[in-house]
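Student: Return atomic coordinates for the entry below.
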Amino acid sequence: MKGVSLAPGDYIHFKSQVPLHKIPIGTKQWRYYDFGPKVVSPLICLPGIAGTADIYYKQIMSLSMKGYRVISVDIPQVWNHQEWIQSFEKFLDVINVHHIHLYGTSLGGFLAQLFAQHRPRRVKSLILSNAFLETRSFAAAMPWAPIVGWSPSFLLKRYVLTGIRDGPHEPFIADSVDFVVSQVETLSRDDLASRLTLTVDTATVEPLLLSDSFITIMDTNNYSAIPQQLKDQLSERYPGARRAYLKTGGDFPFLSRPDEVNLHLQLHLRQVGVEARPDLVQSIPKGGTGGSPSKESDKKKDPDDQPKDNGGNPESTSEESQLPPSSEIHSLDDQLLSDARICSMGHEDAIILMQSQYTVVNRILQSACELFIFSLLPIYVESSYVTSNNVWKFRQLM
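Tutor: The predicted structure is shown next:
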């Protein structure tokens, strides 16, 4: 596939600048990105079944440079909805975050609503994209749902990938599909099994205490893997929610239409009272925007009430490198244009190198397979000869 071996140029730039954090909390391993001024109430991004924390890299790069704090997480290996709620709450406690704004797509949107239902004091607003209210229809569509936890990896990946629409796409949508497919390949069997279990485990989101005015529903008008009936149920549940419709974008508009999605996210945050701090973008110290708090920051109060410029995690396995400071804060239109230019920032050589390496690996694997087949050929011929000879002798005796 086009995007499996060739990472987009802006993604390479993102990986070189934003640290990835991995922290164990109980028996769960949390993998996440945390970028932006710590004084700002964070926007936490929750992916769907096929996503990882990396799929929101365009939102992290753009919104953090505007003065927002963005946290993107992987869904850990949890096997029921109550375990998800408890595990996510422990994660927020460890990184010292109390009040959050959740942006969830597909399964991530469903889990965001469940958390808002059971922990209403922590969730200040919701942005739901291609989300749903209940999982009964998914359970009914999967006859082997009871044994999903014991299914082999290839079957789980095949099921997830068949849910992604195949066929001719616009170039940006095709690139987004390829990138998500490459992320699916990084998921383990247990990762996929736990996420599918959350999808088919029968549950329904009850009415929320959160006002509809603090909810934005963002959907694409062309198509998505979520049935339209489930989307209509979501709209009926939150009649007073703000609507943000994208003309195109497919299942992954945050990758295929990042400028539009980022604009809607920024408008939502402004409407719910989140004040960006672009003045702190320059003052963020190198290695100082990690998500998990240091020993000193553990003693501080809620980051929503007290500014913190340094939230680096000494236990993080990533390098503590940061975005270069911005010399000026551009207007929204200028920023969108600069975001679009990141894709072409001098990564042609890296892409060509990766493509050549991928070709070499393919040739080596193909040669190995051919050598293995040819090595078995003499054994097969000899076995056939011995078998036919013994049959002939047996017939002579008869």
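
Student: C-alpha from now on. contacts and neighbour counts both.
Tutor: Fine.

Student: where do the helices sit along this structure?
Tutor: For the chain, applying DSSP state H gives helices covering 2-5, 9-17, 57-65, 81-94, 107-118, 136-141, 153-162, 171-184, 189-200, 228-237, 253-256, 258-271, 332-341, 348-397.

Student: Go through those and name the closest to Ile25.
Tutor: helix 81-94 (7.0 Å; CA to CA).

Student: now the closest one against helix 189-200, angle please.
Tutor: For helix 81-94 against helix 189-200, the angle by axes from the mean of the first three to the mean of the last three CA atoms, to 10 degrees is 120 degrees.

Student: to compare against the first, here's another:
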Amino acid sequence: MTTTLPSLFAETRRRYPARTLDLDGTPWTVRDTGGTGVPLLLLPGALGTGDVFYRVLDALGGERRLVSVTFPAIGDARRLARGVTALVDALGCPVVDLLGTSLGGYVAQLVALEAPARLRTLVLANTFYDPGLQQSRWPPAADYARTPPADVLAAARAQLQNGPAPTPEHAELKAVMLELVGTEQDADMVKAMRLAVLTAQPLPAVPLAAEAVALIDDDEDPVIAGPTREQMRQRYAGSRHVRIPGGGHYPANLQPGRYQAAIRELLPR
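Tutor: Okay, the predicted model is just below:
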């Protein structure tokens, strides 16, 4: 199946231009749809940038303020979380809604642990609180740290190139990821995100009320293993939970309508 870059991807990026904020000497890139009210910050996973949320920005950017975030080359999840909190300050927001997917969901939990008063709603999508199973798929962090960034990038792009594309949605996602990984997300950034996963530690439960937390997942997620999904479900059993069949690890892209409906359902207007 031919992988072509969707026109909506470029259109959304033109509509909401990227801007870079300097936070303690580190550049953080965001796309901000503007508007009033409590913004929703969107944190991506380890592979790709905040632009993976282009369909969310396109569909919901006219309804509420959305801010998609691209992580800088910081290979430490706690430092990333502190950066997200500094970003909230830089945006002039006393409180935000926060959605994190995969590594972004782990970082979002750290933000909730360190600055719970800054969050109104926390949405944890296709993510983990115990990184053990994710780490078992990769070399130890010390070994990985010695790998040249160019080799890390080449392996990541080969994985994307060789990934299956059984549906048009999968083919579109592949095209978008190949556009982002190696360009906006350079080799140093790709390596840093992997190191952020490999050096992560199990987290305690976030100090938020159950009704302020929500989960999004899919039983067929090929990245977040079944035991890890079950850990999250048990920990946040009293919170709202949306399963998105067919969403895999990227429901925002593979099942965009259901993902957008989940956001509307889970977040206050």
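
Student: Give me the aligned partner of Arg189 of structure 1 over in structure 2.
Tutor: Under the alignment by TM-score structural alignment, Arg189 of structure 1 pairs with Ala187 in structure 2.

Student: Its match: neighbouring residues, count only.
Tutor: By other CA atoms under 10 Å, the residues close to Ala187 of structure 2 number 20.

Student: try Asp166 of structure 1
Tutor: When neighbours are counted by other CA under 10 Å, Asp166 of structure 1 comes out with 10.

Student: Over to Asn221 of structure 1?
Tutor: By the measure other CA under 10 Å, the count of residues near Asn221 of structure 1 is 12.

Student: Tell me the residue in structure 2 aligned with it.
Tutor: For Asn221 of structure 1, the residue aligned by TM-score structural alignment is Asp219.

Student: OK, contacts around that match?
Tutor: Residues in contact with Asp219 of structure 2, defined by CA atoms under 8 Å, 6 or more residues apart in numbering, are Gly226, Arg229, Arg243, Pro245, Gly248.

Student: what's the most buried one of the helices of structure 1?
Tutor: Ranked by mean neighbour count, the helices of structure 1 are led by helix 107-118 with a mean of 25 (mean count of other CA atoms under 10 Å).

Student: that older thread, reformat the helices of structure 1 into TSV and put distance to Cys45 of structure 1 next to each item.
Tutor: Formatted as TSV, the helices of structure 1 follow (distance: least, CA to CA, whole Å):
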stretch	distance to Cys45 of structure 1
helix 2-5	22
helix 9-17	16
helix 57-65	9
helix 81-94	12
helix 107-118	8
helix 136-141	23
helix 153-162	20
helix 171-184	15
helix 189-200	16
helix 228-237	19
helix 253-256	11
helix 258-271	11
helix 332-341	19
helix 348-397	28
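
Student: quick one: the match of Asn221 of structure 1 from Arg258 of structure 2, how far?
Tutor: To Arg258 of structure 2, Asp219 of structure 2 is 15 Å away according to CA to CA, to the nearest Å.

Student: which residues touch stretch 168-177 of structure 1?
Tutor: So stretch 168-177 of structure 1 is contacted by Lys2, Gly3, Ile164, Gly249, Gly250, Phe252, Pro253, Leu255, Ser256, Arg257 (CA under 8 Å, 6+ apart).

Student: how close does the match of Asn221 of structure 1 get to Arg65 of structure 2?
Tutor: Taking CA to CA, one finds Asp219 of structure 2 at 30 Å from Arg65 of structure 2.

Student: ditto for Lys174 of structure 2
Tutor: From Lys174 of structure 2 to Arg65 of structure 2 the distance is 27 Å (CA to CA).

Student: One more: Ala156 of structure 2?
Tutor: 32 Å.

Student: check contacts around the match of Arg189 of structure 1.
Tutor: Shown in contact with Ala187 of structure 2 (CA under 8 Å, 6+ apart): Pro149, Ala150, Val152, Leu153.

Student: Gln266 of structure 1 pairs with which position in structure 2?
Tutor: Under the alignment (TM-score structural alignment), Gln266 of structure 1 pairs with Arg264 of structure 2.

Student: What's the separation between its match and Leu124 of structure 2?
Tutor: Counting by CA to CA, the gap from Arg264 of structure 2 to Leu124 of structure 2 is 15 Å.

Student: Then Thr12 of structure 2?
Tutor: 24 Å.

Student: repeat for Gly100 of structure 2
Tutor: Between Gly100 of structure 2 and Leu124 of structure 2 the distance is 6 Å, computed by CA to CA.

Student: shared neighbours of those two, anything?
Tutor: Tyr106, Ala108.

Student: Between the two, tell me which one has more neighbours.
Tutor: Between Gly100 of structure 2 and Leu124, Leu124 has the larger neighbour count (other CA under 10 Å), namely 27 against 23.

Student: what sits against the corresponding residue of structure 1 for Pro251 of structure 2?
Tutor: Correspondence of Pro251 of structure 2 to structure 1, assessed by TM-score structural alignment: Pro253. Contacts of Pro253 of structure 1 were listed using CA under 8 Å, 6+ apart, and they are Ile173, Thr220, Val261.

Student: rerun at 7 Å
Tutor: Going by CA atoms under 7 Å, 6 or more residues apart in numbering, Pro253 of structure 1 touches Val261.

Student: now the one 4 residues further on
Tutor: For Arg257 of structure 1, the set of contacting residues under the criterion of CA under 7 Å, 6+ apart consists of Gly249.

Student: Which residue of structure 2 sits opposite Pro42 of structure 1 in the alignment?
Tutor: In structure 2, the residue paired with Pro42 of structure 1 is Pro39, using TM-score structural alignment.

Student: what's around its match, how many residues?
Tutor: Using other CA under 10 Å, the number of residues around Pro39 of structure 2 comes to 22.

Student: for Phe214 of structure 1, same thing?
Tutor: Neighbours of Phe214 of structure 1 (other CA under 10 Å): 20.

Student: right, and it touches Ser125 too?
Tutor: Yes: Phe214 of structure 1 is within contact range of Ser125, at 4.9 Å (criterion: CA atoms under 7 Å).

Student: anything in contact with each of those two?
Tutor: With CA under 7 Å, 6+ apart, Phe214 of structure 1 and Ser125 have no common neighbours.

Student: hmm, back to that, what's the spacing between the match of Gln266 of structure 1 and Asp217 of structure 2?
Tutor: Noted for Arg264 of structure 2: a distance of 16 Å to Asp217 of structure 2, by CA to CA.

Student: if we can go back for a sec, would you reformat the contacts of Asp219 of structure 2 as CSV and include distance to Ala145 of structure 2?
Tutor: Conversion of these to CSV gives the following (distance: CA to CA, whole Å):
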residue, distance to Ala145 of structure 2
Gly226, 28
Arg229, 28
Arg243, 35
Pro245, 36
Gly248, 29
